[in-house]
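Visitor: Sharing a sequence plus its predicted fold:
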Amino acid sequence: MGHPEISEDTFGYESKTTLGLRESIDDVTPVPAQESRLQLFETQPSPEEQQWTPDLRDWLVFVNILILAMMDSFDATVMMPVLPELANAFGKPLVTTLWVNTIYLIISAASQLYFTMMCDVFSHGPLWIIAGVLSTIGSGVCGGSMSLAELIIGRMVQGIGGGGATALCFVIMADTTPESIQSRYSCYILLVRLIGSMLGPAVGGLFIDKGSWTWACYFNFVFCGLGLLLIPISVDLRVSKNIPLRKLRIMDWSGATMALLGPSSILIGLGWGGTLYQWTEWRTLMPIAVGLAILIALVLYESIWALHPLFGAKIFRSPGEIMTYVGCFCHGFVMLCQMQYFSLYFLATKYYTATVAGLALLALTGLALTPAAVVGIVLASEPQCSKYLISGGWALTILTSGCSILLDRNTPTVGWVFLFFAAGLGHGLVLASYNIEIYNRPKSERKSFAAKPIVISNFLRAWGMAVAIPMGGVAFLNLFGDELQRLGLKRDVVNTANGYLVLMNQVQMSDDQRKAIQDASATALQIVWELITGVSVVGGLSSALLWRHKS
């Protein structure tokens, strides 16, 4: 029935940190003048070459990798404490402003696939420059936005650059380091992404309280400027005149596009349901139906027609690998959902300032650094430990997610601090141990870097993050509306222009009324904590199945 499979030799992977490309697909001898200044070893490194010692240029490349990886995670989290202020500034419903974060995460996840596929064809240097420039342009558009629509467009452009930069970080790291140490070096990337997640909410909250939300966007120029400064002096930027068009044509562009459009359409419908429109209205049902149809088409296309499918049977080739990918998706969902809605808990239930809300998240992300560093760096050469650590991390995550259901306006500071410490410990264990598991799985025969397990796992983790915000938002806003209605207020007051901040900064309410609103917020957030707990249980079950399926 479908297309005949094209030989993998046609799709052979080679380093594109070099100055150019092969003359044709079938050439096997690169032109010496085009060899990369970053090529540190031959295709088959000797044992002596495995004792790799980086020189100055290698360190410049790696520093640039860390800067741009941190930039992406910073951009993904900087708006978390800013969203209520945006609803007030633009006079838009809160459910709409949630898309400021959601759209960045969706586009960032999708661009990771596109940029990784382009790395199989084009030189890495120019692609890295493009990603940095797009992120810079997007940051400028965001900072200068006069409407919510402009801000969302800016975040889309910023997401293309951020996701592309992250994808290239892993590609170039794999290109310039021996295979035996890639697990450890990829953990460094994950650690700086955690640091970016620490800086994002703290910086965003600080600018909201002490300045303007626009400076939370302009702050990204620091990362963009450093990255664009280092790229020209660390990688070659010359572009080959010969581009293998056949190789470009057979890549799974259609699959990547459907993987973007299908879930996005479903999330639009879910985000509108019960907030902007009733669940039974066509405006809610149509996006969901279209998204499901696209996903069905994606499955058929990848199974029958795709020449080199990104999501075919060869990629999900074993139950153990599938469970690993499921765990990565669930972890992305849990971590991002906790960060976003813990921030909302501090703003809506505890009435903390945005600065305090952003700094409070340091207890969650900050403690994740230590276990992630110990596991990912010290135990990188002990892959047999990964299953124990994954299961232990998920057990701790399930426990803390369940305990978060108890949070209310009376929860003492010491209570939520210890809860965040335990949650951060679980996240650090899960993040680093999955990284070890992925790098120590049986090697795939696929030569395209886009089909590598590290790329697919990063893509699915990013999609878990993207799904978290609208899913949590629709659950929170629907139940919050019910609670407000029970108190005698209009059901949609929290989701109307200025309504959210009116509730938080209400000065004409009595203490009892204020406490009632706080309790309503805490009750509404309980369904979010229950959702997180359910996803954590799924992640824990997937880790348990890793014990049964060893490969």
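Guide: Cool, got the structure.

Visitor: Only C-alpha atoms from now on, for both contacts and neighbour counts.
Guide: Fine.

Visitor: helix/strand/coil for Lys314?
Guide: coil (DSSP: H, G, I helix; E, B strand; the rest coil).

Visitor: Would you mind measuring from it to Asn435?
Guide: 20 Å (CA to CA, to the nearest Å).

Visitor: Could you check which of the two has the larger neighbour count?
Guide: For Lys314 and Asn435, the more surrounded residue by other CA atoms under 10 Å is Asn435, and the numbers stand at 27 against 14.

Visitor: If you count contacts, what does the host helix or strand of the more buried one end up packed against?
Guide: Using DSSP states H and E, Asn435 maps to helix 413-439. Other helices and strands packing on helix 413-439, by 3 or more CA pairs under 8 Å, 6 or more residues apart in numbering; DSSP states H and E, are helix 182-210, helix 319-348, helix 362-373, helix 386-403, helix 453-486.

Visitor: put this beside the first:
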Amino acid sequence: MGLSTASPSSGDPGQRPVHSNEVLNLGPYTGNEPNYSNDGFEMDRLPSRPENEVQEPYSVEDKSRGNWRIAAIMLALSLSLFISALDQTIVATATPTISAELHSGTGYVWIGGAYLIANAASSNIWANLSDIWGRKPILLTAVALFFGASIICAKAINMPMLIAGRGVQGIAGGGLIQLITIIISDLFSVRLRSLFLGLIEFIWAIAGALGPIVGGAFTQSVSWRWIFWINLPVCGTAFVLLLLFLDVHNPKTGVLDGIKAVDWFGSFSILGLTVMVLLGLDFGGATFPWSSPKVICLIVFGCLMSLFFIYSEKRLAKYPLMPLGIFKNRSNMACFIVAFTHGFAFLGQEYYLPLYFQSAKEASPLHSGLLILPYVLAEAALSLAAGLIIHRTGHYLEVVWTGTALVLLGSGLLIDFNATSSLAKIICYQIVAGAGCGLLFFPPLLALQSNVPQDENAAATATFGFIRNMAMAMSVVLGGVIFQNGMDTRQSDLLTAGLSDSMVKELTGSEAAANVMVIQSIADTLQRSVVKDAYAWSMRNIWILYTSLGACGLLVSLFITRQHLSVEHVETKTGLKEKQPLTEPRQNESVSEP
């Protein structure tokens, strides 16, 4: 089974594209596909196909990059993605224990939130740096930074130190996730990358499955600090493999030239808007009233920073983080909105389902990790299936529509969860929700990549990732706010049940999520039942939010257009010599599809 693909070519940028080796040999190359050059490439010139026509896969040999090298590259990329994805969910089952040990109930949301906010804020910056200095050195930097941040987290002696370490981890994780997707897009044709992206997203989902279990096992059996120590050997192995085998184009851009080319205004403004908006949303209603000057200033200035970011990208940046032309196409906008609704649903559900299990169902950290397995295993299986289906047929729209429908249905089913829900109901509902999220990891990205010029592929991919990461961060932060406000609303019920004022204080507001273990210490059966009902009711409000966004995603997915997934490919060249400044006229600024 040949895994070879073309190595970076060194000729004229407008040269005839070379074939990517189509891995599975699932069908004969018919020889009747036209060759599309990326020079002056316009998507609306592609031949239309009947909607029910199956696009046959191809088998094209090219031995310039061997099977073992591609296997080593994919192993290194998979390990890098694995640790980044693992750290998004591994803390979910351990967070109550960590918060209690470090004596900070208010830090519950920020153990996960700091990682996700930094992840979202940094993703486009990493892509911009890789366009300037090349993918390999920037990816190696991200792996090394993740290694160092994991040590900080493992050695944390208080909550501020842990949150700071998680923030640095998030910055590095943003680079890992974005650069891995971009490198796969650089290496393989649009058609073939569906297979490898499906594999990568399968690994992401498996990491999500293992995260709560590993986190719960370490927390119960050893120490929560091993959640972070485990990253070190994985990072080290990935770093060595990338150093030895990754052979993408290296532009050798000078340090000073590269620094001058960085979109500094865009970088600082996107950091500012992300952090300020998410901090404002997190503080509102929980830490401070929504009318508090702190909350209002954070949200208002965050929104103003977004206006400056748009101005910077349009007028100031020579090499922008986010080319605004990609937003002019209706299909592209639909892809971005679907990415947002998907990111909001999948990580929020992975993050808050363990809280439901530990509170309403009185599960231990390890048991809650096992209970969420139906969700993440369905997610993993369907993400891999999506890659195989798209590689085989070339059709992605049907996958997107099915995924958005299942996300809506699955999120709606979670609203039915309560303190007495049966195990069968818990398993079945999670399978539906997880299947929908698994189908949406990368098909919207393929729809986007097939609709933008080759030289904007990295920026479009990073923008897609930024929007999804922003949704993931907002999901955790807003979910925490909704949950805390819900527990505050049920405070009178807890007092009526006869719980002491001190106990009620522990079980409401910002302390509620960190004190789920207190439930098991309540001797009175009726009082314990009232507390579990309060937790389940507060979680129900989170599921309602996810269901509403799921409906939005389903509606918007209807505006994504169908494009031919080409088997022709020219590997992207990075560096300033290959980048066309925004100030120069572009031949293919917009790729609209009626």
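Guide: Alright, I've got the coordinates. Source: prediction; values computed, not measured.

Visitor: After superposition, what is the TM-score?
Guide: Once superposed, chain against chain, the TM-score is 0.86 (TM-score structural alignment, normalised by the length of structure 1); 511 aligned residues with a CA RMSD of 2.8 Å.

Visitor: picking that back up, can you tell me which of the helices and strands packed on helix 413-439 of structure 1 is nearest to Phe115 of structure 1?
Guide: Nearest to Phe115 of structure 1, of all those, is helix 453-486, at 10.8 Å by CA to CA.

Visitor: Following element in sequence after that closest one, please.
Guide: Immediately after helix 453-486 of structure 1, counting by DSSP H and E, sits helix 499-504.

Visitor: Residues contacting that following helix, please?
Guide: Identification of contacts with helix 499-504 of structure 1 by CA atoms under 8 Å, 6 or more residues apart in numbering yields Pro84, Glu85, Ala87, Asn88, Pro93, Leu94, Leu347, Ala348, Tyr351, Val493, Val494, Ile517.

Visitor: count of neighbours near the closest residue to Met322 of structure 2 other than its chain neighbours?
Guide: Leaving aside its sequence neighbours, Met322 of structure 2 sits nearest to Ala459 (CA to CA, 6 or more residues apart in numbering; 5.9 Å). For Ala459 of structure 2, the number of neighbouring residues by other CA under 10 Å comes to 22.

Visitor: show me what contacts Ala459 of structure 2?
Guide: So Ala459 of structure 2 contacts Asn124, Ala127, Asn128, Leu321, Met322, Pro323 (CA under 8 Å, 6+ apart).

Visitor: Compare the residues you listed and tell me which has the most neighbours.
Guide: Asn124 (32 neighbours).

Visitor: corresponding residue for that one in structure 1?
Guide: In structure 1, the residue matched to Asn124 of structure 2 (TM-score structural alignment) is Leu113.

Visitor: all helices for the stretch 51-200 of structure 1, in order.
Guide: Assigned by DSSP state H, counting those that start in this stretch, the helices in the stretch 51-200 of structure 1 fall at 56-77, 83-90, 94-97, 99-119, 124-143, 148-176, 182-210.

Visitor: picking that back up, the inter-axis angle of whichever strand or helix holds the residue nearest to Met322 of structure 2 versus helix 108-133?
Guide: Element membership for Ala459 of structure 2, per DSSP H and E: helix 457-489. Following axes from the mean of the first three to the mean of the last three CA atoms, to 10 degrees, one obtains 170 degrees for the angle between helix 457-489 of structure 2 and helix 108-133.

Visitor: Can you give me the buried ones in helix 457-489 of structure 2?
Guide: Judged by neighbour count (16 or more other CA atoms under 10 Å), helix 457-489 of structure 2 contains these buried residues: 457-488.

Visitor: Same question for stretch 265-280 of structure 1.
Guide: Ser265, Ile266, Leu267, Ile268, Gly269, Leu270, Gly271, Trp272, Gly273, Gly274, Thr275, Leu276.

Visitor: swap in stretch 100-118 of structure 2?
Guide: Result for stretch 100-118 of structure 2 [16+ other CA under 10 Å]: buried residues 104-118.

Visitor: cool, stretch 360-378 of structure 1 as well?
Guide: 360-373, 375-377.

Visitor: Alright, calling it a day.
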